[in-house]
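Visitor: No letters, just coordinates:
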């Protein structure tokens, strides 16, 4: 012990939960007169805002900390055990697993609601595929969205009304003294927690004998046996810590019991198996029901702790074998095959049916998939479109405002039996305002001269201001501000309101409406998309119209403020946003969404808290 260098340096992430957990270990060491100092470490998981399953799972939080330990920048490292890869890193060992805290998942909902009492359509946030699958299985009428960030930021999304509820780990909330936010505890044998959830792992270098001796006093054998059995399921199935697998083990009077399950899509029943083993005696193989049987009980005092750990591993492997027999292997293999084939990015076709952003997607090392996201259908009163075109030809308007390429196409079709809109513009002198390059190009294709052409990053307020400035700098006698505003029936009324507030007369005409393409669900399923690009408010609405199980696992990249704002208003998780439809910006956003190193982020992501 004399050669032990003090204080011991403890490597930890910088989140509130990580430092709190590390402080618990430091306090336990202080009781043994071992001084410590915390060494904060920034990980790739802290830098990226991408969904964890796209950037390597929660193991991304571990790699940097382990690297610091191997580089002798710290002496020990504290992890949430559920975030730790199953296999030990070369040169490192989990020297201690303290007594486990509450392993349960919990719901933190507004107004004290529970999973059963949340209204249909409520938005539930979770970053865990396992938790998402459980919620969707219990309540397919709820909208489950992805979630990143530390515990406080997640809870704030509920108190602010952005989300109706979040699913978190009870242990993390307890360590942060935030159990007041819990509205429901999920029973662990029903909502199986992540293997190892609630437990901490203290890691050190395998050849550091002095540190190993110190940490041995913090190890809790019962907890080690239980979490070993749980994590053995992951190891035997060759599954990562983000796989939708839950496991829960408990020990009663020398008998170790284990239940494990794999959650699939809401329309597919989960797979489950369970087993028991009497500690201190060799285990037999799994019975047909998946239960592991043993011979006569032997007191655990008769065997060494290492032998008991081996028995826990046998139990976990047996339960995993049963899960494999009933379909877990094939399901997980299909997931792996999707990852190996590379990422597929769905790009909605343009209004004219042409593909978009193929080169930008390819530059992000992904495969472009053209999808029909929206279907244009006639408005409720199609006769009003023809009347509007006739009034334009009669010189009733001083301005024509177009907010989408589809509107230009609808106007051109309505004017097919009349002199062109270009002729009407030349005769009566009205000006045309467009937002977005696609809209501007569509207007020019039908012969209109575009006086105001704003980029995609412009807002509705920007467009209204530009129109008012044009009126102010081109006064007429008598003053006229009569605006024709044909648009989607689903369009935001804000533009018309802003113009009317500036003394404009605005005739809003529903030129068309859009809805999710009838084949969209089948397209998503057959294309096996990893990411979808949404570039308009309507496309966000169409995406949300899909059943949540179809959208599950597909990350969203928004293009422009309109789509981004619509997604935010609907509490739709967005992996990244491209400010413009420029190819370079699309590529950068996709790389950010996929967690690539050269991807860009508009804002730095908040760090996740382990154990959440």
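Guide: Nice, I can see it. Just so it is clear, the structure is predicted and the values come from calculations on it, not from any experiment.
Visitor: all contacts plus neighbour counts: C-alpha atoms, from now on.
Guide: Will do.
Visitor: What strand or helix carries residue 346?
Guide: Applying DSSP states H and E as the criterion places residue 346 in strand 344-348.
Visitor: hang on, I meant residue 370
Guide: Assigned by DSSP H and E, residue 370 falls in strand 367-371.
Visitor: from the middle of its chain, how far away would that strand be?
Guide: In terms of Cα atoms, centre = their mean, to the nearest Å, the centre of strand 367-371 is set 21 Å apart from its chain centre.
Visitor: A further structure is provided below for comparison with the first:
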């Protein structure tokens, strides 16, 4: 029996996600006759070590995966479970996303101290978020709010809500659901107020591209709908050359319904992309539908570039 060594960050969320994936893969292995066992190896990433600086100032995408990818390439580990929103749009040569499991709730959510929703927060309320994407959209919707950085794992950010004078903090709903802490959520933010990060709510199972034995198992774990919708979002991000350093969001869904442009029976993807000024003065959005996720992601990005997205991104990058 082969032991698959699974690399994971040390945070409670990362280990919980990894544990869920391993449980699912064990079930598939037993059902399909694979001879695999699994062992977790904890890896500290640069993003885990730097907690006193916002992500936009320390390198953005790749902060939470680089050391893990190095361990994959050197065969210290065989696979890794990532939050897809942490993954760069391009993977290193020799590595592949072997599976994208079914996505959970992709929305942002608000956790407030006194049970107030976003609309009910008092004028000038102090709200914690280290995401330029969230800050840009929140400032556009509620310019009176005072937005301040809050870094750390989910549990430490929830503690800071109580100890650092925040009226509320904004987090990804998916992490709270995976930890079983969904009862802490005060309200969910609709996508028209806070468009999620690329890949938010989805996981990526990364492995070596030549590990056919493991890939055969991972293919059975892949969720095709999630794979294609996330691929559209990631293509959008790639064309814009974006990361955590710039306010970019995207969310794709299956758009089942009547559309005269497409043959009946085809799966249609609807993708919304946004680029915003950090202070929320200008938010550019575009929504298109298509059947090819790569072409769709490119098309939405090109539409936003035509509207002036590149000028915004150039200003943000300095």
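Guide: Okay, I see it. Keep in mind that this is a model prediction, so the values were computed, not measured.
Visitor: Once they're superposed, tell me the TM-score.
Guide: Once the chains are laid over each other, their TM-score by TM-score structural alignment, normalised by the length of structure 2 reads 0.91; 301 aligned residues with a Cα RMSD of 1.3 Å.
Visitor: Residues in contact with the next helix or strand after the strand holding residue 346 of structure 1: which ones?
Guide: Proceeding N to C from strand 344-348 of structure 1, the next assigned helix or strand is helix 358-363, under DSSP H and E. If you take Cα atoms under 8 Å, 6 or more residues apart in numbering as the criterion, helix 358-363 of structure 1 is touched by 345, 347, 367, 368, 583, 584, 586, 587, 590.
Visitor: mind redoing it with 7 Å?
Guide: 367, 368, 583, 584, 586, 587 (Cα atoms under 7 Å, 6 or more residues apart in numbering).
Visitor: So which residues of the stretch 251-400 of structure 1 form helices?
Guide: Secondary structure of the stretch 251-400 of structure 1 by DSSP state H, counting those that start in this stretch: the helices cover 305-325, 328-340, 358-363, 383-393.
Visitor: no no, the stretch 151-300 of structure 2
Guide: Using DSSP H, counting those that start in this stretch, helices in the stretch 151-300 of structure 2 cover 154-163, 173-179, 212-221, 224-240, 293-307.
Visitor: quick one: the shortest one aligns where in structure 1?
Guide: Right, helix 173-179 of structure 2. Mapping helix 173-179 of structure 2 onto structure 1 (TM-score structural alignment) gives residues 170-176.
Visitor: Kindly name the residues of structure 2 that line up with stretch 220-231 of structure 1.
Guide: Counting by TM-score structural alignment, stretch 220-231 of structure 1 sits on residues 223-234 of structure 2.
Visitor: same check, this time on stretch 539-556 of structure 1
Guide: Residues of structure 2 matching stretch 539-556 of structure 1: none, counting by TM-score structural alignment.
Visitor: how about that stretch: buried residues?
Guide: 539-544, 548-556 (16 or more other Cα atoms under 10 Å).
Visitor: Closest to the mean position in structure 1, which residue would that be?
Guide: Structure 1 has residue 146 as the residue nearest its centroid, 2.9 Å off, counting by Cα atoms, centre = their mean.
Visitor: wait, what's in contact with the equivalent of that one over in structure 2?
Guide: Residue correspondence to structure 2 (TM-score structural alignment): residue 146 of structure 1 is matched to residue 149. By Cα under 7 Å, 6+ apart, the contact set of residue 149 of structure 2 is 54, 128, 129, 130.
Visitor: redo that, cut-off 8 Å
Guide: Contacts of residue 149 of structure 2 (Cα under 8 Å, 6+ apart): 54, 128, 129, 130, 131.
Visitor: which position in structure 1 aligns with the third one?
Guide: Under the alignment defined by TM-score structural alignment, residue 129 of structure 2 corresponds to residue 126 in structure 1.
Visitor: now its match: how far from residue 29 of structure 1?
Guide: Going from residue 126 of structure 1 to residue 29 of structure 1 by Cα to Cα, to the nearest Å gives 34 Å.
Visitor: same check, this time on residue 59 of structure 1
Guide: Residue 59 of structure 1 is 26 Å from residue 29 of structure 1, by Cα to Cα.
Visitor: Check residue 321 of structure 1 too.
Guide: 39 Å.
Visitor: and if you look at residue 569 of structure 1?
Guide: Remark: distance between residue 569 of structure 1 and residue 29 of structure 1 (Cα to Cα) = 47 Å.
Visitor: Ok, residue 469 of structure 1 next?
Guide: Residue 469 of structure 1 is 69 Å from residue 29 of structure 1, by Cα to Cα.
Visitor: so where do the helices sit in the stretch 1-150 of structure 2?
Guide: Using DSSP H, counting those that start in this stretch, helices in the stretch 1-150 of structure 2 cover 12-32, 46-49, 66-73, 132-141.
Visitor: got a list of what residue 140 of structure 1 touches?
Guide: 266, 548, 549.
Visitor: in terms of contact, does the last one touch residue 145 like I think?
Guide: No - applying Cα atoms under 8 Å as the test, residue 549 of structure 1 and residue 145 come out as separate, 10.6 Å apart.
Visitor: Residue 227 of structure 2 is in contact with residue 98, isn't it?
Guide: No - when contacts are counted by Cα under 8 Å, residue 227 of structure 2 is not listed as touching residue 98 (10.3 Å).
Visitor: When these two are compared, which one has more neighbours?
Guide: Neighbour totals were compared for residue 227 of structure 2 and residue 98, and residue 98 leads with 25 against 21 (other Cα atoms under 10 Å).
Visitor: per the alignment, that one corresponds to what in structure 1?
Guide: So, by TM-score structural alignment, residue 98 of structure 2 is matched to residue 95.
Visitor: Residue 31 of structure 1 versus that match, what's the distance?
Guide: 18 Å.
Visitor: Also residue 499 of structure 1?
Guide: Per Cα to Cα, residue 499 of structure 1 is found 70 Å from residue 31 of structure 1.
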